[in-house]
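Engineer: the following block contains a protein sequence and its predicted model.
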Amino acid sequence: MQQQDPRHQYPAPPYEQEPQPHPGSDQKMAPKADHGETSYKGSGRLAGRKALITGADSGIGRAIALTFAREGADVLIAYLSEEQDAQETVRLVEETGQKAIAVGGDIQDEAHCQALVKRAVDAFGQLDILVNNAAFQMSHTSIDELSTEEFDKTFRTNVYAMFYLCKAALPLLKPGGSIINTTSIQAYMPDPSLLAYAATKAAIANFTKALAKEAIEKGIRVNAVAPGPVWTPLIPSTMPEEKTKTFGQDTLFGRAAQPIELAPIYVLLAAQEGSFITGEIYGATGGRPIA
């Protein structure tokens, strides 16, 4: 990619985005999100690898799927219900010459998580990389607005599903395999409007560091990425319109990140070049501290 001033590399607020119903659609993003469609060039760093990525229909998950494919990996794209977005991710992966499978369903269900792992192994013959990326959030002005049901859903989607998938996948991963979780700047600088979401992201960071100590005994590395504000369908479908239009303006760059700006970190953590990295949280927060 040509050298550029990162402050002006992508659109900055105010954004023209209109509100979307949850879980949102990539097709309706304005400005359009960049997943690396025209910019990312692979170099074979994941040749022969097989990956399972949750939330890979759009946003960061789509960018991970595309970059992994351009690095030589086959990908299982796990998604909730966004069929049109998921099929677009399949198309992008298959354009690289790699295999793609899209599997819909709710990762709150342990049986579905187990089925995802089995489907990946059945389809590809092995599983080398697990990326726990899917997440649920809703913003509220007060804890009084946060129902017990929503709090439970947030933890089941963001934390329980990660546990289910790691538990199912770890016995099948071979030495050199990798688990990558998505935490957030919210784990370190929580916003009260995202009370439940922020708490889950702190749990993910802690879980990552603990599991890394166990998994390395099998030669498996476990790490996490902590994004700051990223321009994905999650934003207009879960945040007030006024916050969406100014989303990311408080970073040092004055803008939100695009999904492709996160994906290369996942490539590093999945590739053999990251062989001495485990138990780490990689921040891509637009300049905010995570420690």
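Structural biologist: Arrived safely. Numbering: from 1, shown residues only.

Engineer: from now on I want contacts and neighbour counts done on CA atoms only, so please keep to that.
Structural biologist: Noted.

Engineer: remind me what the helix ranked longest in the chain packs against, helices and strands.
Structural biologist: Looking across the chain with DSSP state H, the single longest helix is helix 195-215. Packing partners of helix 195-215 (3 or more CA pairs under 8 Å, 6 or more residues apart in numbering; DSSP states H and E): helix 148-155, strand 178-182, strand 221-227.

Engineer: can you give the contact residues for it?
Structural biologist: The contact list for helix 195-215 (CA atoms under 8 Å, 6 or more residues apart in numbering) reads 136-139, 143, 151, 154-155, 158-159, 170, 181-184, 186-188, 190-191, 220-224, 278-281.

Engineer: ok now that helix, how far from the chain's centre?
Structural biologist: Centroid separation for helix 195-215 versus its chain: 14 Å, with CA atoms, centre = their mean, to the nearest Å.

Engineer: picking up where we left off before, okay if I get the helices and strands packed on helix 195-215 as JSON lines plus mean neighbour count and distance to G59?
Structural biologist: Converted to JSON lines, the helices and strands packed on helix 195-215 look like this (neighbours: other CA atoms under 10 Å; distance: least, CA to CA, whole Å):
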{"stretch": "helix 148-155", "mean neighbour count": "15", "distance to G59": "18"}
{"stretch": "strand 178-182", "mean neighbour count": "27", "distance to G59": "12"}
{"stretch": "strand 221-227", "mean neighbour count": "26", "distance to G59": "12"}
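
Engineer: try this one side by side with the last:
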Amino acid sequence: MNIFIAGIGPGMGSAIAVNLKNQGHNIFLCSRGEHVIKLAEELKCNYARCDIKDYNSLEIAINRAYNVLGGLDAVINVSGNYFSQEPVESYDVKEFVDALENNAITFFNIIKASLNYLKESRGTAIGFSAAENVYLNSNPGYAAGKGAVYFMTKYLAHSLIQYGIRVNSIAPGFIDKENNPNSGMPGAIGRYPPDGVLDAINMLLHNNMITGEVIRVAGGHDIDVGSGL
């Protein structure tokens, strides 16, 4: 498959890119940070540096990916961040807007910019929301942004099914970004390795009967709404 991956950072984004490249997929990376340069060199793949919140810049990157890869079968938006545990009374309005935009507008932008190509391939789009244990241990802006991804997933899947385009999202719990040892067993306290998320992405890429779903990968911590940390 030809896959465009946006929001490449040293954690989840990199893990996804490495996993899909190792499976033999053709990938194109996109991020505003410098980490994408090093990762693209390591994986021997093409990349673009742009702010995914800027639609025009993203559209240029998507067009380049389509031409370089010779088509586009899937787009994955890992963009997010702005996670913190600031209480409402101390949370700044600008912080709220920044977190909302970085988590929500990026998902809309990537689907809008790639829409014609996904129509052509009857492709798929995958976004990132968050599981309840993350929402409830976060801040208003982060929760609003991830909540927007949840409902956009439902709306976009409904709107785009007429073109054969599938839209789904992953809602992870707390993911280990440092590759520390962790059993990964349900209910275990602490952060989880990215393996479960990678498995969910692989399923969504290849199962043509799944659309409009937000797949939770939270290790069971959503059951009692504990943080897992």
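Structural biologist: Sure, I can see it. Bear in mind the structure is a predicted one, so any value in this text is a computation, not a measurement.

Engineer: and the strands in structure 2?
Structural biologist: For structure 2, applying DSSP state E gives strands covering 2-6, 26-31, 46-49, 74-77, 124-128, 166-172, 214-217.

Engineer: what's the matching range in structure 1 for the last one?
Structural biologist: Residues 281-284 of structure 1 are where strand 214-217 of structure 2 aligns, with TM-score structural alignment as the criterion.

Engineer: ok so, going back, JSON lines please, covering the strands of structure 2 and showing distance to Y150 of structure 2.
Structural biologist: Formatted as JSON lines, the strands of structure 2 follow (distance: least, CA to CA, whole Å):
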{"stretch": "strand 2-6", "distance to Y150 of structure 2": "18"}
{"stretch": "strand 26-31", "distance to Y150 of structure 2": "22"}
{"stretch": "strand 46-49", "distance to Y150 of structure 2": "26"}
{"stretch": "strand 74-77", "distance to Y150 of structure 2": "13"}
{"stretch": "strand 124-128", "distance to Y150 of structure 2": "8"}
{"stretch": "strand 166-172", "distance to Y150 of structure 2": "7"}
{"stretch": "strand 214-217", "distance to Y150 of structure 2": "7"}
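
Engineer: got the contact list for the match of strand 214-217 of structure 2?
Structural biologist: Under CA under 8 Å, 6+ apart, the answer for stretch 281-284 of structure 1 is 185, 205, 223-228, 262, 265, 289-290.

Engineer: repeat that with 10 Å
Structural biologist: 180-185, 205-206, 208-209, 222-230, 257, 261-262, 265-266, 269, 289-291 (CA atoms under 10 Å, 6 or more residues apart in numbering).

Engineer: give me the mean distance between it and structure 2.
Structural biologist: Aligned to structure 2 and superposed, stretch 281-284 of structure 1 gives a mean residue distance of 1.0 Å (mean CA distance after the TM-score superposition for structure 1).

Engineer: and D191 of structure 1, how many residues sit next to it?
Structural biologist: Neighbour count for D191 of structure 1, taken as other CA atoms under 10 Å: 14.

Engineer: residue in structure 2 matching it?
Structural biologist: Under the alignment (TM-score structural alignment), D191 of structure 1 maps onto L136 of structure 2.

Engineer: same thing with L269 of structure 1?
Structural biologist: Under TM-score structural alignment, L269 of structure 1 pairs with L204 in structure 2.

Engineer: which residues touch that match?
Structural biologist: Per CA under 10 Å, 6+ apart, neighbours of L204 of structure 2: 124-126, 166-170, 198, 210-211, 213, 215.
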